[in-house]
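Q: Sequence first, predicted model second:
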Amino acid sequence: MEKYALITGASGGIGSAIAEKMVKEGYGVILHYYQNEAAVNKLASYLRSYTDNIMVVQGDLSSKEGVDHFLSTLVVPVDLLIYNGGQSLSALMMDVTDERIEEMVYLSVTALYRIAKFVLPKMIQKRTGNIIVISSIWGLEGASYEVLYSTVKGAQNTFVKALAKEVALSKIRVNGIAPGAILTNMLSDYTQEDLEMMEQEIPMGRIGKPSEIADAVAYLASDQSSYITGQILSVDGGWHT
């Protein structure tokens, strides 16, 4: 029977790398996107060279209505939920609007909770399943000028730890990955000088690749990590240890 991985934010750099990796690991994939339809369709077309079990679903996960619509489109049981994506925000805490706070909390916390709640009953029934949350080092360390982003990512990490304890006896594992600096569009606003300074701060002397996050996801989804749950794996080149 085909196993399906649901990957939110699949049109982005990390999401698309995860999707490719999971297809190569034998999963069918459900590719979620919000606005970048061209990118997700290009990804889906490429992945169909490996398997026909590719689905594309659209959804605004920053609102109740958007999540309602998204959940209504999920027509196959999800064996592996990879909650990836979200929006970074660099601003002084006092400059963030109440509307922005509500959007980011819904996107990173409420939507994660609701989607996990939706897929868990089938996992519990089958007594197998995996949930992996792509968090951030700022959810562990906190970052000045990114208080809201740090807050919601910290909430994701605690969600992982709490849910892992609740569903462990049902043979379901829940883990998180906290990437450091990764070469994606999230770094597009940085100058070359900024990137070089960042690399100097990282003990391994370089910025990470999306494929390295995908490799970590594949490990946590595999039987090789069968006794690992409730953990946040930092993939950051030693930047914050």
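A: Now that the structure is in, tell me what you want to look at.
Q: From now on I want contacts and neighbour counts done on CA atoms only, so please keep to that.
A: Fine.
Q: So which residues of the protein form strands?
A: 3-7, 27-33, 54-58, 80-83, 129-134, 172-179, 232-235 (DSSP state E).
Q: can you put those in JSON lines and add distance to residue 98 and mean neighbour count?
A: As requested, these are exported to JSON lines (distance: least, CA to CA, whole Å; neighbours: other CA atoms under 10 Å):
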{"stretch": "strand 3-7", "distance to residue 98": "28", "mean neighbour count": "23"}
{"stretch": "strand 27-33", "distance to residue 98": "25", "mean neighbour count": "24"}
{"stretch": "strand 54-58", "distance to residue 98": "26", "mean neighbour count": "19"}
{"stretch": "strand 80-83", "distance to residue 98": "24", "mean neighbour count": "25"}
{"stretch": "strand 129-134", "distance to residue 98": "25", "mean neighbour count": "24"}
{"stretch": "strand 172-179", "distance to residue 98": "26", "mean neighbour count": "25"}
{"stretch": "strand 232-235", "distance to residue 98": "29", "mean neighbour count": "21"}
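Q: Switch those over to a markdown table; also include distance to residue 191.
A: Below are those laid out as a markdown table (distance: least, CA to CA, whole Å):
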| stretch | distance to residue 191 |
| --- | --- |
| strand 3-7 | 30 |
| strand 27-33 | 27 |
| strand 54-58 | 32 |
| strand 80-83 | 29 |
| strand 129-134 | 25 |
| strand 172-179 | 20 |
| strand 232-235 | 23 |
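Q: what about those, which gets the closest to residue 18?
A: strand 3-7 (7.8 Å; CA to CA).
Q: Of all the strands of the chain, which one is nearest residue 21?
A: That would be strand 27-33 among these, by CA to CA, at 9.0 Å.
Q: relative to strand 3-7, how tilted is that closest one?
A: Angle of strand 27-33 versus strand 3-7, following axes from the mean of the first three to the mean of the last three CA atoms, to 10 degrees, is 20 degrees.
Q: From the contact counts, what lies against strand 27-33?
A: If contacts are counted by 3 or more CA pairs under 8 Å, 6 or more residues apart in numbering; DSSP states H and E, strand 27-33 sits against strand 3-7, helix 13-24, helix 37-47, strand 54-58.
Q: give me that answer again for 10 Å
A: strand 3-7, helix 13-24, helix 37-47, strand 54-58, strand 80-83 (3 or more CA pairs under 10 Å, 6 or more residues apart in numbering; DSSP states H and E).
Q: Check it against this one:
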Amino acid sequence: MTVLVTGASRGIGAKIAERFATVGMNIVIHYGSSHEAANEVARTCMELGARVLTVSADLRKGEEILRMRSKLADHGLFPDILVNNAGIARYGMLSDVTEEEWDEVIDVNLKGVFLFSQIFMPYMVSQRYGRIINVSSIWGISGASCEVAYSAAKGGVNAFTKALAKELAPSGVTVNAVAPGAVHTDMMQGFSPEEIRQLEEEIPAGRLATADEISSLVYFLALPESGYITGQIISPNGGWLT
């Protein structure tokens, strides 16, 4: 079995790649520009016993993803599981968001999911088995002040997930989304220690999630025995949103 994880050079994506590596799957690590970080994740996955390939592509450009698919085919790697994890956030009032910033957030978080799914799902359909798992966000469900573009993009990912699940269900391919609450990753670096403490006080569980906890849920959705779960937006958020 082969799993392709986008944005796997750090954070949740890296932990997802490492989780699948523990069971000996072939791992394809996609990254944008963080070459050395991706190689470090690859080394960890190989130490866990996995066969690993790292590939770089601008996920906003279909031609680059098509070249990436050709490279994978040259190595005999055809993803049975696609984890659309790559994402970026921009913080600020909507009145201060530029058109370029809006386009970048929508393109990376939503267009990338569209392109990767469209390009890699035909193989899954042809073998009548596959898993597409989109990493969304709690803000795609509830919205977040000062993160309108990000919330809109993740809300689009959630709707995309539900719609594509209906298209692919007859072909044995499931499509689900994991929409975490606050997670200890690099994306939290913009928050001060006081802001982190305030977040933790708002969360009934009293803490932020770990990337390992999110990767475990992604792994569960990829299992063969999870084949009746599709079109779902599952939000591990410590009771923050119910």
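A: Yep, that arrived. Everything numeric here is computed off the predicted structure, so don't read it as measured data.
Q: After superposition, what's the TM-score here?
A: TM-score of the superposed chains, computed with TM-score structural alignment, normalised by the length of the first structure, equals 0.94; 239 aligned residues with a CA RMSD of 1.4 Å.
Q: that older thread, need the helices and strands packed on strand 27-33 of the first structure in a markdown table with distance to residue 239 of the first structure, can you?
A: Output for these, formatted as a markdown table (distance: least, CA to CA, whole Å):
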| stretch | distance to residue 239 of the first structure |
| --- | --- |
| strand 3-7 | 26 |
| helix 13-24 | 19 |
| helix 37-47 | 30 |
| strand 54-58 | 34 |
| strand 80-83 | 23 |
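Q: can I assume residue 79 of the first structure is in contact with residue 116?
A: No - using CA atoms under 10 Å, residue 79 of the first structure is not in contact with residue 116; the gap is 11.2 Å.
Q: can you list residues touching both of those two?
A: residue 131 (CA atoms under 10 Å, 6 or more residues apart in numbering).
Q: Of these two, give the one with the bigger neighbour count.
A: Taking neighbours as other CA atoms under 10 Å, residue 79 of the first structure and residue 116 compare with residue 79 leading, 24 against 17.
Q: got a list of what that one touches?
A: Counting by CA under 10 Å, 6+ apart, residue 79 of the first structure has contacts 2-6, 27-28, 119-120, 122-123, 126, 128-131, 172, 221.
Q: just to revisit the earlier point, closest one to residue 203 of the first structure among the helices and strands packed on strand 27-33 of the first structure?
A: helix 13-24 (21.8 Å).
Q: against the second structure, where does the closest one fall?
A: Taking TM-score structural alignment as the measure, the second structure aligns residues 11-22 with helix 13-24 of the first structure.
Q: Now the matching stretch: buried residues?
A: Residues of stretch 11-22 of the second structure classed as buried by neighbour count (16 or more other CA atoms under 10 Å): 11-21.
Q: And stretch 136-154 of the second structure, by the same measure?
A: 136-141, 143, 146-154.
Q: Most widely separated two among the residues you listed?
A: 136 and 146 (17.3 Å).
Q: Residue 87 of the first structure versus residue 100 of the first structure, what's the distance?
A: 10 Å (CA to CA, to the nearest Å).
Q: Relative to residue 122 of the first structure, how far out is the closest residue to residue 52 of the first structure other than its chain neighbours?
A: With sequence-adjacent residues excluded and distances taken as CA to CA, 6 or more residues apart in numbering, residue 52 of the first structure is closest to residue 28, at 7.8 Å. Here the criterion is CA to CA. By it, residue 28 of the first structure lies 17 Å from residue 122 of the first structure.
Q: Verify the stated contact: residue 170 of the second structure with residue 130.
A: No - assessed by CA under 10 Å, residue 170 of the second structure is found out of contact with residue 130, at 11.6 Å.
Q: Pull the contacting residues for residue 134 of the second structure.
A: 5-6, 82-86, 109-110, 113, 117, 154, 157-158, 160-161, 175-179, 218, 233.
Q: same question, residue 174 of the first structure
A: Residue 174 of the first structure neighbours (CA under 10 Å, 6+ apart): 80-81, 129-133, 159-168, 220-221, 228-232.
Q: rerun at 6 Å
A: For residue 174 of the first structure, the contact set (CA atoms under 6 Å, 6 or more residues apart in numbering) comprises 130-132, 160, 164, 229-230.
Q: The longest helix seen in the second structure vs the first structure, mean deviation?
A: Counting residues, the longest helix found in the second structure (DSSP state H) is helix 148-168. In the superposition against the first structure, helix 148-168 of the second structure averages 0.4 Å from its aligned positions (mean CA distance after the TM-score superposition for the first structure).
Q: can you list the residues that contact that helix?
A: Against helix 148-168 of the second structure from outside (CA under 6 Å, 6+ apart): 89, 102, 106, 109-110, 136, 139-140, 143, 174-176, 230-231.
Q: In the first structure, what range does it match?
A: Taking TM-score structural alignment, helix 148-168 of the second structure hits residues 147-167 over in the first structure.
Q: Pick out the residue nearest the middle of the first structure.
A: For the first structure, residue 84 is the residue whose C-alpha lies nearest the centre (CA atoms, centre = their mean; 1.8 Å).
Q: Which residue in the second structure occupies the aligned position of that residue?
A: Looks like residue 84 of the first structure aligns to residue 85 there (TM-score structural alignment).
Q: quick one: its match and residue 204 of the second structure, what's the gap?
A: 26 Å.
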